[in-house]
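[1] Build me a model from this:
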Amino acid sequence: MNELIKHKLELLPDSPGCYIHKDKDGTIIYVGKAKNLKNRVRSYFHGSHNTKTELLISEIADFEYIVTGSNTEALLLEINLIQKNKPKYNIRLKDDKSYPFIKITVNERYPRLLITRQVKKDGGLYFGPYPDSGAATEIKRLLDRIFPFKKCKNPPEKVCFYYHLGQCQAHTVCHRSQQYFVDMAQDVKGFLNGHNNQIVDNLKDKMQKAAEAMEFERAAEYRDLLQAVATLRTKQRVMSQDMVDRDIFGYAVDKGWMCVQVFFVRQGKLIQRDVNMFPYYNEAEEDFLTYIGQFYQDKKHFIPKEIFIPSDIDSELVKAVVDSKVIKPQRGEKKHLVNLAVKNARVSLQQKFDLLEKDLKKTHGAVENIGDLLNIPKPVRIEAFDNSNIQGTNPVAAMVVFVDGKPSKKDYRKFKIKTVVGPDDYASMREVVYRRYSRVMKEGLTPPDLIIVDGGQGQVNVARDVITNQLGLDIPIAGLQKNDRHQTHELLFGEPLAVVELPRNSEEFFLLQRIQDEVHRFAITFHRQLRSKNSFSSKLDGIPGLGPKRKQLLLKHFKNLHNIQQASLDDIVNCGVPRNVAETVKKYLATNEK
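    Presented below is the predicted three-dimensional model:
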């Protein structure tokens, strides 16, 4: 941190606004917003950060800030600054292509039906956008068969091939008035707005008349058109009958990454989705708001009549950046679609991490790279530890084992803490490490190539003291530290302990992240099982007639002890417990409650 930044940090106000980070050349590299500029900007230069943020901070040579009157104004300003300057560390929309529209050139003598990717103020009628260009082409092909707009480049006095097919009426010999084409344009508008019944009825009527006139080829054409309309309908999932254009947003975050999914609903039909995945720097809700603002600042994105967002997002802030009706659905099909967007975002993220995990070549390479980074032999067998307790109750610990970068679940171990009273993480770690590796020595078990403990310097030093001083073993020990959002943050190793530089998007980082997530999951699951069993069974133990099966029945039905205490006698009987036993349960719990 240079002297200029130190002085500027002292002068930051307690106000909302935007901050602008610059590199040594004066180039803007990151723009952010804050409810409190002093707290947010200072946080970059104090405390520990993940590798990705450290990379950003390493390039900051100066910063500026703009104070705003509210957080909403800060969001609007942030979006404008990002759009103008396109900083390399900000969220950017990766896809710069535009979506196709269907256009009717109603201002021409003989109007045409076109597909275009540019919307101009030329008097034409535009329909769309269609995120799926193939769907747009299919719709136009269908409309060309139904509506005889101009399809050729011939002069008006010279008929074309489409004229003989009955698909082009743009010739003087047709004697069509301007009103004829205006009416056709309105029919197309009705069709694209979802009012298909009139067109279907007309096609059925024409097919019937052609068949009666023994014009079977023409009747077959109308039949094929009807089938095409039906096919077009089945390709689009109907969300509602109100024919409203909507964008439906959902997002998910995991392991420092965010995935945003947008469902495009046009004329009441869900026709396509957009997926974007990127690392995020601030709170998830804030970066989602930044994303949605940038999404609609880009001219290629059509702003629909309604926007659906998840319930945890501030709708007023979204309204400030998008000129549309913003809704947080509470129930029904609309809520279901928001949940579906969120679910798909989770699936996309999980798929990303699963693919990384399943790539054996990359995983083996990651194990080797971890050894190189720590300057130790390749850690083929890694054992990781984590403790779990809530206010010191039912303290437990867990150990997971990864061999060649893959979990070896048959080697997982659970530990009930026996010698520690109260929430003492260091003492719990000392007990568990000693129990594990004294047994390894006693029984001749395979020792690990690397021990990883969940925690920072204190946990590592405790484990190192047990391994080296008490047991006389020589096993490398590293610590994995989390940030304030409980995400894998940094790897600690060495003598003295130091942060190991580890790129956030590297295979090594993802492997360590999986190990830490797995040992935490295993520990917390064991703790919850033990706590649930103790809190429930201990209260019900000793009740005459209430054996293990009936206790399990009560737990499954009422979920917890409080619900049983509040339940009536008949409720317990209806659960499947004999009345005399139910009466005993009620009396026993009432006595204990007092």
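
[2] C-alpha from now on. contacts and neighbour counts both.
    Noted.

[3] can you pull the contacts of the residue lying closest to R531 once chain neighbours are set aside?
    Excluding its sequence neighbours, the residue lying closest to R531 (CA to CA, 6 or more residues apart in numbering) is N394, at 6.2 Å. Taking CA atoms under 8 Å, 6 or more residues apart in numbering as the definition of contact, the neighbours of N394 are 416-417, 527, 530-531.

[4] I have a second one here; can you model it like the first so I can compare?
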Amino acid sequence: MTDSIADPFDHKSFLRNLTTRPGVYRMYDTQGELLYVGKAKNLKNRVSSYFRSRGLTNKTVALVSKIHRIEIAVTHSETEALLLEHTLIKQHRPPYNILLVDDKSYPYLKLTKAHAWPGLYLHRGTRGSKDEYFGPFPSANAVRESLILLQKAFRIRQCEDSVFENRKKPCLQYQIKRCKAPCVGLVSEEEYRQDLAKTRSFLQGKSQELIQAIESEMDQAAAKYEYEQAAELRDQLMFLRKVQEQQYVSGGKGNVDVFAVVKQAAGVCIHFLMIRDGRMIGSRSFFPKPGIEDDDGLIMTGFLAQYYLSKHHGDYPGSILSNVPIADAKSLEAALKEQYQRTVQIQHAVRTQNAKWLELAVTNATEQLQHRMSHGKQVTARLEALQQALELEQMPERIECFDISHSSGEATTASCVVFDQDGPNKSMYRKFNIDGIIEGDDYAAMAQAIHRRYARLQKEETKLPDLLIVDGGKGQMNMAREVMNELGIAIPLLGVAKGETRKPGMETLFFETTDQVILLPNYSPALHLIQHIRDESHRFAITGHRARRGKSRVGSVLDDIPQVGPGRRRALIRHFGSAIAVKSASVDEIAKVSGVSRALAQSIYDFLHST
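    Next comes the predicted model:
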């Protein structure tokens, strides 16, 4: 059959008469299968970019090589093109588009109203009019975590009605102080009603008002010598303050969705934080299948379009935060407003509390991606690839990597991370406080850390690693080799130096000697493993350095703050738990301490962050 050999796509002829209006383009292969769907403000300019001779990624080149025909659909606006693009992607799921697999309905917390003693439950599906619903939450785990927290604080029942009606004596939840046993009459209706009101206030994000109300109740109970009641209220108060600290709440309000994308050689993770009424009610990680989009901003743009233009979403925030700029932010905002008659602002450059949320989302995305990379089967495959790349006699069962961290020579710290056949073995990680060297001398720091590590392993007659990696260039590698020669040990040595652009995938690898350079393609599983180990070593070194530097700097710094005497110092420590926690607090959080005005809180914050 002659059509088994397809004619190449004549892009020049196609582009010659292509319109410059906005619209959607669809790329098909010889079998008529849809390869890719894209939108454009200017169809001619956008489609022409695929046929440039330079600047294309490997995935884009592969896509172009398979194109047999391109179809277009002109739209009235870029917003209309965005909506059509989303519909086509969801319907056909083209292999070269970024794909979000997420068709589950979102869970809620349900507070029953029909029963005389209402209960609190996880709910997914249609919401009825007879009950109260709080949410949605980003995942069932977020709902379960909230249920556990509410059990500890207010002890609202969570048993099914059939169980409730047939109880003869209190269950285990009562024994461990997770329920007040209304099933057998151990709590009055008035007290239970008050606990329900507190639960509603908490779920509605009114934590600060709730704290003030409980403080007043506690004082009244203590004044009446009702110490058992005062102690219970004190426990509720401590719980609420702890939740506030964990959720970075500092008097903020509003509904915000926070997204952070982290892309590494092995994959992409987008982490989502759901903020409602200024309180984080849950989080979720997505691992979208990468398409031809290589830029973080394009990945996030494609993800957000699919996420928010899906029909199952019934909850929209006032603003969306992204850790990377969204090129099509205005188009997406317009599409949301057109389809759902609601204005949602998309932001990237933010400050204060929103910046903290973004930082938290980035941290979670990084951790989740590393955890995914550490899966046992992947680690084994990468170890085998590393064995082949370095031509080792056996697959390395234990790898150790060293890195150095300091701030202009201050508080120099070295890290040693250990990877085995199960991935990172964090129980074997070690940190070394480096002293007795010239400040900023990374070579001497590396020599000291490696000497201390392997001299001790020799003394303890412990098995040495199968491969040693040092994060640094020729100098660090030569120093490591010199120390090993001095100790009389022979371990294969790999040096990882950052390339000129300092981007992942551009590293220079030296094996055994600085003259032996190893070149690995950026898609190599062996390179992914080396990058993972190097990044983990770098993270652990920075963590150790910051802890050491903070310990030396903070100490009893509260003693030196102007206008803060013994009474206020005690109040600060009682509220936050430690001087380090005070330094980590915001101005709004410090101002919540009894006896500390807003102006004084600002002075305390400025002092702690200027020393």
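
[5] picking up where we left off before, closest to S324 of structure 1 among the contacts of N394 of structure 1?
    Distances from the contacts of N394 of structure 1 to S324 of structure 1 were compared by CA to CA; the smallest belongs to H527, at 47.2 Å.

[6] Wait, a helix at that closest one?
    Yes: remark: H527 of structure 1 belongs to a helix, assigned using DSSP: H, G, I helix; E, B strand; the rest coil.

[7] so it makes contact with N389?
    Yes: in terms of CA atoms under 8 Å, H527 of structure 1 counts as a neighbour of N389; the distance is 6.9 Å.

[8] neighbour count winner among these two?
    More neighbours sit around H527 than around the other of H527 of structure 1 and N389, counting by other CA atoms under 10 Å; the figures are 25 against 20.

[9] and of the contacts of N394 of structure 1, the nearest to I57 of structure 1?
    Taking CA to CA as the measure, I57 of structure 1 sits nearest to H527 out of the contacts of N394 of structure 1, at 38.5 Å.

[10] related to what we said a few turns ago, any idea how far the residue nearest to R531 of structure 1 is from N534 of structure 1?
    Between N394 of structure 1 and N534 of structure 1 the distance is 9 Å, computed by CA to CA, to the nearest Å.

[11] what's the answer for Q566 of structure 1, then?
    The value you get for Q566 of structure 1 to N534 of structure 1, if CA to CA is used, is 20 Å.

[12] Equivalent analysis for E383 of structure 1, please.
    When distance is defined by CA to CA, E383 of structure 1 is 29 Å away from N534 of structure 1.

[13] same thing with M399 of structure 1?
    If you measure M399 of structure 1 against N534 of structure 1 using CA to CA, the figure is 22 Å.

[14] Looking at those two, which has the bigger crowd around it?
    M399 (25 against 13).

[15] For that one, identify the helix or strand it belongs to.
    Element membership for M399 of structure 1 (DSSP states H and E) is strand 393-403.

[16] what's the matching residue for R351 of structure 2 over in structure 1?
    Alignment note (TM-score structural alignment): R351 of structure 2 maps to G332 of structure 1.

[17] what's the burial count for its match?
    8.

[18] how about the spatially most central residue of structure 1, what does it touch?
    Central residue check for structure 1 by CA atoms, centre = their mean: the C-alpha nearest the mean position is that of A252, 2.2 Å away. Remark: with contacts taken as CA under 8 Å, 6+ apart, A252 of structure 1 is in contact with 258-260, 342-343, 345-346, 349.
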